[in-house]
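**Student:** Please find the sequence and the predicted model below.
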Amino acid sequence: MPILPNPRHWRRLLVAAGALAVIAASGNWAERHELRTKTEGLRQAAAAHVLGLRGLVEKHDFLPHAASRHPDVQALLRNPRDAALRARVNDYFADLQATTGAAALFLVDRAGLTLAASNWNLPSSFVGQSYRQRPYFQDAVQGRRGLFYGLGLTTGQSGLFIAEPVQADGAILGVVVVKISLEPLQAAWMRGADPVVLRDNHGIVFLSAVPDWLFHAIRPVSAADLRWIVAHRQYGDRDRFYVLPWETETRGTAPAFVLHTRAENRRMDLLALDTPLPELGWTLTVTTDMKEVVQARQLALVLAALAVALLLLGVLYWRLREKRFIEQKTARIELERRVEERTRDLEEAHAFRKAMEDSLLVGMRARDPEGKIIYVNPALCAMVGYSAQELLGRRPPYPYWHPDDLEKQARESDEVLQGRAAPHGFESRIRHKDGHDVITMVYTAPLVDAQGVHRGWMSSVVDITAQKQAEARQRDQEVRLQRSARLASVGEMASTLAHELNQPLMALSNFAVAARALAVQSAPPDMLAGALDEIVEQSTRASEIVKRVRAFINPQRAQYEILDIDGVVKHAAALLMPELRRDGIALRLALDDDGARVRGDRVLLEQVLVNLIHNAMHAMQDRPRGSIELASRRADQGVRVTVADEGPGIPFEQREQIFAPFFTTRPDGLGLGLNICRTIVEAHGGCMTVDSAAGGGAAFSFTLPTVLPTAP
């Protein structure tokens, strides 16, 4: 006759299975909830990126259409040999490029030859280049709007090309093309925390926050697509596109998918979402780290396990109480049976409790009042590397105490045994049996039996080695961030040199052109010698600027001297007089001429005045008949120098940030000039201010302390 299984065992199996099902369901629910939250965040991020991309394209979409209607553009296509007409179109395109911020504009005839371009005066000019093999030209010359992203054939720089046919009297005369650079967008992506990727209809990544992914494909490129890409030189000379190390995994019916990949020699698990841009033929992929999803699932599993454990303990406790109540009502004759049943129940409860203690991740250790170990659980044995047989009965010093901390651990052990344990626990370093160190937190409570007698001490030991390592990595990260800040300072100083050297280098170029013209025209020797002297003077000035910037970095190298401030003002005005005459701007000097003298660096102070006068000239570019006033006058214990223009003035809301680094209102400005000027003035012990009248005009002033003349 077969033996039937004990119904009690079946119930326990069902309870255990139900508990596991509840725990698993909690983890799955938390994971799905976090995935939904992350997916919604990805949708919002994708919408923002798509809005930015479309806005960038729509911002420049009108340019080729508007330029194709310009009469000079159509006239040049009919008369391509007219030099004056070509010059006007070049200037028109240069103005459009400077106003709109486009990378370039150029005009191509029906044969694909470039007639005019916004960069006509640069070494990388498009003028004279043939682009007949480019898809955007082929589409536009057939009367369609051309749209193409690729590397430039002339400059090698990537960009989005928008082409529009130039039509007149029902015929297509040529093509106007505008090039838009997406590199600023890619730079913004690289500064973000989560990777963003943009790929074309061939699956090739051409814009990415991860540089290692650029010009790689998400799938093998077909032979036909590869021939098309190479024939049109879409990505320069590249004829091979390796497949990205991407492994995708779908989770349910959510539009997002899990992306397993590697970047910068580390594995990445990302939640990704694709957003197609059909009007451009592109696909945008935004991602976010899966770490929070995994953490949410793990946390839900732990909390559910604790809740189920507490529920089971409550049920067990209720069952024991119920049995005790029933046993008290049982007759004396059933005492032996009751004792036997209760003993069996206690053994089962003890086994259950021991199984729970053995499954804990926290180490448990019990000691008697003299410090002898009377109980350890498997978690503690795994933490120290010693078996329970090796630890039970041992007295201090214990084998896992760290040899370098024996005195400290002996002192902490004595304080615990004397009842002076810290309620918030204490940190302790121990040595694993195999030799590696383990950092722990120890919490101790009295061990009291059922009769209320103190039997020893129970300690919970938590392994915090991973937490300590994470803190160490965070400190390393802070060090790297400080290093990045220093590199940023170096970059700012490089920008300072570039900004300050621009003026003498432009003067060098102008005087060199003048000298070449004088030499070709066989001008008088004294005129040629004068131009060459100016070149030597500007070269010396550029060298002095480099020396002064180095001295500005290291004040010990500064070359300060006693200067006549009016002489400094007059020399700075003389440097810019040719440019002022060229632009038709008058410079009025209003100097006290009272011999005010200051202690400073002549070149740096002249550079402050040159920058301020240049800013005034830019502010008056729409008023070529205006004037600039350059004045100096006494002010308390110093001298005040003012550069005033007749421009539109400075809005009130911009005056607080006008001296901030990289703040500029000019599309081609670096935003460093005024910041550098104020820094130089403050290095000379002075201060700098700005005033703007309600009717227009701005006045930049700086005040320097004067020095008393020395006795003869």
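**Tutor:** Received, thanks.

**Student:** alpha carbons only for contacts and neighbour counts from here, please
**Tutor:** Fine.

**Student:** neighbours of T343, just the number please.
**Tutor:** Residues lying near T343 (other Cα atoms under 10 Å) number 12.

**Student:** and it, how far is that from K323?
**Tutor:** Distance, T343 to K323, by Cα to Cα, to the nearest Å: 12 Å.

**Student:** residue contacts, the residue nearest the centre of the chain?
**Tutor:** Closest to where the C-alpha atoms of the chain average out (Cα atoms, centre = their mean) is R191, at 1.8 Å. Neighbouring residues of R191 by Cα atoms under 8 Å, 6 or more residues apart in numbering: A209.

**Student:** what's in contact with the helix or strand harbouring L115?
**Tutor:** Per DSSP states H and E, L115 falls inside strand 114-117. Here strand 114-117 makes contact (Cα under 8 Å, 6+ apart) with 77, 80, 86, 89-90, 93-94, 104-109, 125-131.

**Student:** Below is structure B, check it against A:
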Amino acid sequence: MLPRLKQKFLQWKWLHLLVIGLLAVLLLWQTALLTWNKELKNLEEQATNELLLHVTALRGKLQKYDYLAELLTTKEDLSLYLKPDTDRDKLQQLNLTLDTYRAIADVSDIYLMNAQGTTLAASNWWRADSFVNQNFSFRPYFQEAMQGEQGRFYGLGTSSGARGYYFSFPVHYQDEVQGVLVVKIEIHAIEEPWRDPSGELLVTDPDGVIFISSRPEWRLSTLERLAPAELERINESLRYAGRILKPLPVQEKESVSAEAQRLSIRMSDDLPKDYLMLSQEMPEAGWQAHIIKRLDPVRKQVLQITLLTGFALVILAFTAFYLLQRRRVLQKQEAWKEEAHRALQEAHDELENRVAARTADLSSSNRRLLEEIQQRQQTETALRSTQRELVQTAKLAVLGQLSASINHELNQPLAALRSYAENARTFLARNRPETADSNLEQILELTERMAEISAQLKMFSRKSGEQLVPVSVQAACDYALRLYRNQLEQQQVEIEMDFPDQEVFVLADMVRLEQLLVNLLSNALHAIKASDRKKIRLGVTYQKETGQDWVKIQVWDTGPGIAPDQFEEIFDPFVTSKEPGQGLGLGLSISNRIAQDLNGKLIAGNHLHFRELHEPAKTAPVSGAVFSLYLPASYPETSQDNPGETHV
């Protein structure tokens, strides 16, 4: 009887365990499903808000230039340039005017076309891919404007191949449309702020071609595979310049809600990734904006909630088992309970002590970190102050080196002043005021010369500012040469200046640029002391590198050059090839630091030769050092005739 009861009890026990296990699985599945729907809804709301913000921003950028073409047609009488007999000088003046408007409005290009669609003037007239003399009558924006309407168009440029958005407006003459003015903006400027590691932003045309994308490899792809007839129609429109339009590698697509879809896209690393895509129409631009958010965070959250629920169920099961066992052996385990309680309390106390100790360690570490940050800030402030004082000290050191020359410059006028004053007194005593007046004029000229020398020293010793502004390179070089004029004349140094016809500007600080050029000129003078041929050349050229315009200022000399073992340490402090007492070795180190502060760079090297323009080709090579200073170019409105072109 007892074995049968025991067997029946075991059967009911296993049945209960099976039912509990099935309920636990059902609970976990429901938890995962509810979490998935909730997180997916949250992600959809977040994506909707982000898409609304991006669409609003995109509309704002397009509306910013919507009335620019119309405004320019009212500001300028463009019909004067549409006559067949318009001469080149007028069209060139219009080119310059359009380029000025382009720079002010911060757009890509502005150009004027006649009634036949031929471009007469453009802001990019000076570039190799200029629109001048090109015909764009096939573009829809031209055809719309010729019908008297404001035109809009987006596509790839036939000349540049870059993506652009075009705004056109008709040019009227005697109530007839005689031409079209077009304003073009580049699309890549719109994409720059679209960087989101958790998703992608797309803009497609009515055919589903991706025109704007935060992911470069998706541009000019299609959301779906297009039929051959549609591809042929798109190619005939020349909107995308005959580019091959491939579909995105979408493996799966399903609707999640009325506004959202789930996409599975195979990425460049051949690993498919799931996205949630929402779309919004932009009828005014002819576009449809999409935002694609990755579903990995949703899956991660579902996994975490499911694991937590499973863990809670395990804890609950162990708790139930513990309660059952506790009820069965309550009396036998009373003593063990007290002992376990004490052990648990001790463990709790030990844990609290460890937490308190760890908290104290973290607080101490935070205090030390704050102190270290304050010390670093103080050190950086002291370093900047020391650097400024070091530059000022270097200036005073140069003033000390120039003291003998300045003394000579001032002694000569002083001696002449004394002689002219004594002569004036003598002529006045002899009643010859005209001759005395001539001597007084000489005295005035000498005092002006002494004041000019004093003003140069005062200007050289002043401290520099912090803000970078457009600075004339020719003015800085002229100042450095005037400061060393006496030494150049005494040593009979030949100066060659290879400057552009127009004034060159860089973004710098006048005082620090003058200090840098003075240091380079001082080194060149020292290098050619023992040379048979004493010559210094200053050259200025434009140079374009890494998408930025630079001005290269070079100082050449005919000295012995730089030794190969000195190149690695030539810009280190207190490294000098001068004799003891001739310098501290700080000039090039300070010059290099000044170049870095001005967002430029200073490069030292040797040249094999440089020849005068009128010397015969058989002239023997001359070796020496050359220092090349690169500074960002600046184009003030008064000097921006042809930006980006090399003048030398």
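**Tutor:** Here it is on my side, so go on. Values in this document were obtained by computation on a predicted structure and should not be read as measured data.

**Student:** Now restrict the contacts of strand 114-117 of structure 1 to buried residues only.
**Tutor:** Using 16 or more other Cα atoms under 10 Å as the burial test, these include 77, 86, 89-90, 93-94, 104-109, 125-127, 130-131 as buried.

**Student:** Could you list which of the residues you listed belong to strands?
**Tutor:** In strands, judged by DSSP state E, the following of those are found: 104-109.

**Student:** Between those residues, which sits nearest R262 of structure 1?
**Tutor:** Set against R262 of structure 1, the nearest of these by Cα to Cα is A104 (36.4 Å).

**Student:** Quick one: map the closest one onto structure 2.
**Tutor:** Aligned counterpart of A104 of structure 1 in structure 2: D109 (TM-score structural alignment).

**Student:** Who's the closest spatial neighbour of that match, skipping the chain neighbours?
**Tutor:** Spatial nearest neighbour of D109 of structure 2, chain neighbours left out: K184 (5.1 Å); criterion: Cα to Cα, 6 or more residues apart in numbering.

**Student:** just the strands in the stretch 51-200 of structure 1 please.
**Tutor:** Here the stretch 51-200 of structure 1 has its strands, by DSSP state E, counting those that start in this stretch, at 104-109, 114-117, 146-151, 158-168, 171-180, 196-199.

**Student:** got CSV for these, with distance to E279 of structure 1 too?
**Tutor:** Formatted as CSV, these follow (distance: least, Cα to Cα, whole Å):
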stretch, distance to E279 of structure 1
strand 104-109, 22
strand 114-117, 27
strand 146-151, 10
strand 158-168, 13
strand 171-180, 16
strand 196-199, 14
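
**Student:** Surely the match of A104 of structure 1 is in contact with F167?
**Tutor:** No. If you go by Cα atoms under 8 Å, D109 of structure 2 and F167 don't touch, sitting 10.7 Å apart.

**Student:** Stretch 114-134 of structure 1 corresponds to what range in structure 2?
**Tutor:** So stretch 114-134 of structure 1 sits over residues 119-139 in structure 2, by TM-score structural alignment.

**Student:** what about Y235 of structure 1, which SS state?
**Tutor:** What DSSP: H, G, I helix; E, B strand; the rest coil gives for Y235 of structure 1 is coil.

**Student:** which residues touch the alignment partner in structure 2 of it?
**Tutor:** Aligned by TM-score structural alignment, Y235 of structure 1 pairs with Y240 of structure 2. Residues counted as contacts of Y240 of structure 2 (Cα under 8 Å, 6+ apart) are 155-156, 220, 234.

**Student:** try 10 Å this time
**Tutor:** Contact analysis of Y240 of structure 2 by Cα atoms under 10 Å, 6 or more residues apart in numbering lists 154-158, 161-163, 209, 211, 220, 234.

**Student:** export those to JSON lines and tack on neighbour count and distance to Q345 of structure 2?
**Tutor:** JSON lines is the format used below for those (neighbours: other Cα atoms under 10 Å; distance: Cα to Cα, whole Å):
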{"residue": "Y154", "neighbour count": "24", "distance to Q345 of structure 2": "74"}
{"residue": "G155", "neighbour count": "19", "distance to Q345 of structure 2": "74"}
{"residue": "L156", "neighbour count": "21", "distance to Q345 of structure 2": "75"}
{"residue": "G157", "neighbour count": "17", "distance to Q345 of structure 2": "77"}
{"residue": "T158", "neighbour count": "17", "distance to Q345 of structure 2": "80"}
{"residue": "G161", "neighbour count": "11", "distance to Q345 of structure 2": "75"}
{"residue": "A162", "neighbour count": "13", "distance to Q345 of structure 2": "73"}
{"residue": "R163", "neighbour count": "20", "distance to Q345 of structure 2": "71"}
{"residue": "V209", "neighbour count": "27", "distance to Q345 of structure 2": "68"}
{"residue": "F211", "neighbour count": "23", "distance to Q345 of structure 2": "67"}
{"residue": "L220", "neighbour count": "23", "distance to Q345 of structure 2": "68"}
{"residue": "I234", "neighbour count": "18", "distance to Q345 of structure 2": "78"}
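
**Student:** CSV for those, including distance to T48 of structure 2?
**Tutor:** CSV is the format used below for those (distance: Cα to Cα, whole Å):
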residue, distance to T48 of structure 2
Y154, 25
G155, 27
L156, 29
G157, 32
T158, 36
G161, 33
A162, 30
R163, 27
V209, 22
F211, 21
L220, 24
I234, 31
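
**Student:** circling back to that earlier point, what's the residue nearest to D109 of structure 2 aligned with over in structure 1?
**Tutor:** Under the alignment (TM-score structural alignment), K184 of structure 2 pairs with K179 in structure 1.

**Student:** you'd agree Q474 of structure 2 is up against L517?
**Tutor:** No. Using Cα atoms under 10 Å, Q474 of structure 2 is not in contact with L517, being 11.2 Å away.
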